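1. Sequence and predicted structure below; questions after.
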Amino acid sequence: MKKAVVNQAECVACGVCEKNCPRKAITIFHGIYAEVNEDLCVGCKRCQKVCPASVIQVVQKEVAS
């Protein structure tokens, strides 16, 4: 299962990812960094493509059993 992951230390909290996420899975917290709700993320890579700081990657995540 693929999910978006944000490098929060490098995130500039511009909000582009939040605005472009079709599932509303990304939220900007306190104007400091973006956070991904893994329950909503479907790994579409739209946020990764639009991130001007290139701090979002869509990666394979383990499924909890």
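-> Okay, I see it.
2. all contacts plus neighbour counts: C-alpha atoms, from now on.
-> Fine.
3. the helices in this structure, which residues?
-> For the chain, the helices defined by DSSP state H cover 16-20, 46-50.
4. do you know which of those helices lies nearest residue 7?
-> Among the helices of the chain, helix 46-50 comes nearest to residue 7, with 11.4 Å by Cα to Cα.
5. Going by neighbour count, which residues in that closest one are buried?
-> If you call a residue buried by 16 or more other Cα atoms under 10 Å, then helix 46-50 has these buried ones: 47, 48.
6. let's bring in a second one:
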Amino acid sequence: MRIVTDTGRCVGAGQCALTEPRVFDQSDEDGTVVLLTDQAEGEVLNNVQEAIDLCPSQALSLKED
């Protein structure tokens, strides 16, 4: 699965980076989401899905490769 972010919608809440720090980080400049990788599978995919569910601005999604 490919992870997609919309930095225009991101409010910098940081739930994604707290939920899965192997995939998500935050910009030092404005706190918006930064992807460390755009691919996920297994346990990481489960955590990415949790981050998507927790995102208050709905700035995260998954797409089929």
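-> Structure's in. What do you need? The structure displayed is predicted, hence computed values, not measured ones.
7. so which of the helices of the first structure gets nearest residue 32 of the first structure?
-> helix 16-20 (13.0 Å).
8. what's the mean deviation for the closest one versus the second structure?
-> Here the mean offset of helix 16-20 of the first structure against the second structure after fitting is 0.6 Å, by mean Cα distance after the TM-score superposition for the first structure.
9. mind listing what's buried in that helix?
-> 17, 18, 20.
10. quick one: which of those residues is nearest residue 9 of the first structure?
-> residue 17 (15.8 Å).
11. quick one: residue 54 of the second structure and residue 15 touch, right?
-> Yes - using Cα atoms under 8 Å, residue 54 of the second structure is in contact with residue 15, at 6.6 Å.
12. just to revisit the earlier point, could I get the helices of the first structure as JSON lines with distance to residue 59 of the first structure?
-> Compiled in JSON lines, those are given as follows (distance: least, Cα to Cα, whole Å):
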{"stretch": "helix 16-20", "distance to residue 59 of the first structure": "16"}
{"stretch": "helix 46-50", "distance to residue 59 of the first structure": "11"}
